[in-house]
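Predicted structure and sequence below. I'll ask about it afterward.
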Amino acid sequence: MTSNTAVWRIVGLLALLSAAAALFYALDRKPVGTTNTPMIYFAGGKGGEPDQNTCSFEIKGGQYKFNGGDNNNCTNDDMYWYRLDNAPSAALITFHAEDDCREGGDWYFRFRTYINPITVGWQKISDLNGPKPGDIVTKGIMFDGGEYNKGAVDGKISCVTIDY
């Protein structure tokens, strides 16, 4: 074997080893978005845009009363906007006007995520008053149901329940 052929074989072997190392590295990596914590954010915004009055909590099963309690830092009756970050598919999220998290009362609106994961920019809570079950609110969010009986929707959210 000539020295030129040996060099080409070594170069080919190194290229093959580099490709194999890259493949093993890629297989060991988690897909984009799976290492981030799924979050829901809320913002005030009486002036028509989200303002600096914000709060958030992790998207996981439970009730989240907007009283600055143990599981969130949200202010009751002061949020107008919501957004999702890295939310899992099939999360069922209900916004309640009542601070006891019941359905009925003034109003409640429920939606389900359907893309995994989904990140959605700021949406007005009051825009959930009107769609029919099955309507797409925005990419990744499907309206699941709700009821409006009376009162303002803007700024009147008091509780969120998450079934996931």
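That came through fine. Residues are numbered from 1 along each chain as shown.

going forward, measure contacts and count neighbours with C-alpha atoms only.
OK.

just the helices in this structure please.
3-28 (DSSP state H).

Please compare the first structure with the one that follows:
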Amino acid sequence: MQHITDGLQDTHLSAQEMIDNLMTSQRIPRDDPDRIRERLDSCLKRLRLTTLLYSAIIQRRLKTLPPLITEQAPPVARRLDEVYPLLKSLPHRFGEVACAFYDLDTGAIDEAMDSCFFDAFAAAEMLKAPWTGTQDKFTEWADKFQVGIKKPD
């Protein structure tokens, strides 16, 4: 299993190299009649974006949390309570996407990707506004993230 994850930190791996590493027993047919490679390319781009989302949330929202023993606490806590289940479920959704690709099941691939990236989009939306209510760098970045996560290519 270690050989599969060895190169994942290298963002310069091509989609084909990732396919070769992850799908040692299953191969996408050379003629690819179901356009699985296109789906995989789109998925990998959006997975990378989602990984960046987690980093941005940590840097721009979690590290800037106001003290929770103030008048601001109830709205902040409510937002955290709403977004937490989405952020917690995304790693599991990534696994579902990977399984669908491994099975070469285009219906399951499309369904898993839609679910996964919808949740990532929603998490960005929930945390787009800073705790203070004014716009910041993350707000602008989240808008761009949402455009990127929605487009299929």
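On my side now, so go ahead. These numbers were taken from a predicted model, which means no experiment stands behind them.

what TM-score do we get after superposing?
Overlay of the two chains. TM-score (TM-score structural alignment, normalised by the length of the second structure): 0.26; 68 aligned residues with a Cα RMSD of 5.0 Å.

all strands for the first structure, in order.
Listed in chain order, the strands of the first structure (DSSP state E) span 39-43, 54-58, 62-65, 81-87, 92-96, 107-113, 118-124, 136-138, 141-148, 159-163.

helices and strands around the fourth one, which ones?
Yep, that's strand 81-87 of the first structure we're talking about. strand 39-43, strand 118-124 (3 or more Cα pairs under 8 Å, 6 or more residues apart in numbering; DSSP states H and E).

got the angle for that strand vs strand 39-43?
170 degrees (axes from the mean of the first three to the mean of the last three Cα atoms, to 10 degrees).

likewise the fifth one?
Orientation of strand 92-96 of the first structure against strand 39-43 (the same axes, to 10 degrees) gives an angle of 20 degrees.

quick one, strand 92-96 of the first structure and strand 141-148 angle?
Using the same axes, to 10 degrees: strand 92-96 of the first structure against strand 141-148 is 30 degrees.

Of all the residues in the one helix or strand Phe101 of the second structure maps to, which ones are buried?
Here Phe101 of the second structure sits within helix 73-103, counting by DSSP states H and E. Of the residues in helix 73-103 of the second structure, 76, 83, 86-87, 90, 93-94, 96-98, 100-102 count as buried by neighbour count, 16 or more other Cα atoms under 10 Å.

Which stretches in the second structure count as helices?
For the second structure, applying DSSP H gives helices covering 2-5, 15-22, 36-57, 73-103, 106-127, 137-150.

Contacts for the second one next, please.
Under the contact criterion Cα atoms under 8 Å, 6 or more residues apart in numbering, helix 15-22 of the second structure has outside partners His3, Ile4, Leu8, Leu40, Asp41, Leu44.

Now which of those residues would you call buried?
Here, 16+ other Cα under 10 Å leaves Leu40, Asp41 buried among these.

Widest-spaced pair of the contacts of helix 15-22 of the second structure?
By the measure Cα to Cα, His3 and Asp41 form the most distant pair in these, at 21.1 Å.

will you turn the helices and strands packed on strand 81-87 of the first structure into CSV that also has distance to Ser56 of the first structure?
Converted to CSV, these look like this (distance: least, Cα to Cα, whole Å):
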stretch, distance to Ser56 of the first structure
strand 39-43, 4
strand 118-124, 13
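
Go through those and pick out the most buried.
strand 39-43 (a mean of 21; mean count of other Cα atoms under 10 Å).

Show me what it is packed against.
strand 54-58, strand 81-87.

Run the angle between that strand and strand 54-58 for me.
160 degrees.

Now do the closest residue to Thr94 of the first structure other than its chain neighbours against Cys159 of the first structure, distance only.
Nearest non-adjacent residue to Thr94 of the first structure, counting by Cα to Cα, 6 or more residues apart in numbering: Arg110, 4.1 Å away. Note on Arg110 of the first structure: its distance to Cys159 of the first structure, by Cα to Cα, to the nearest Å, is 12 Å.
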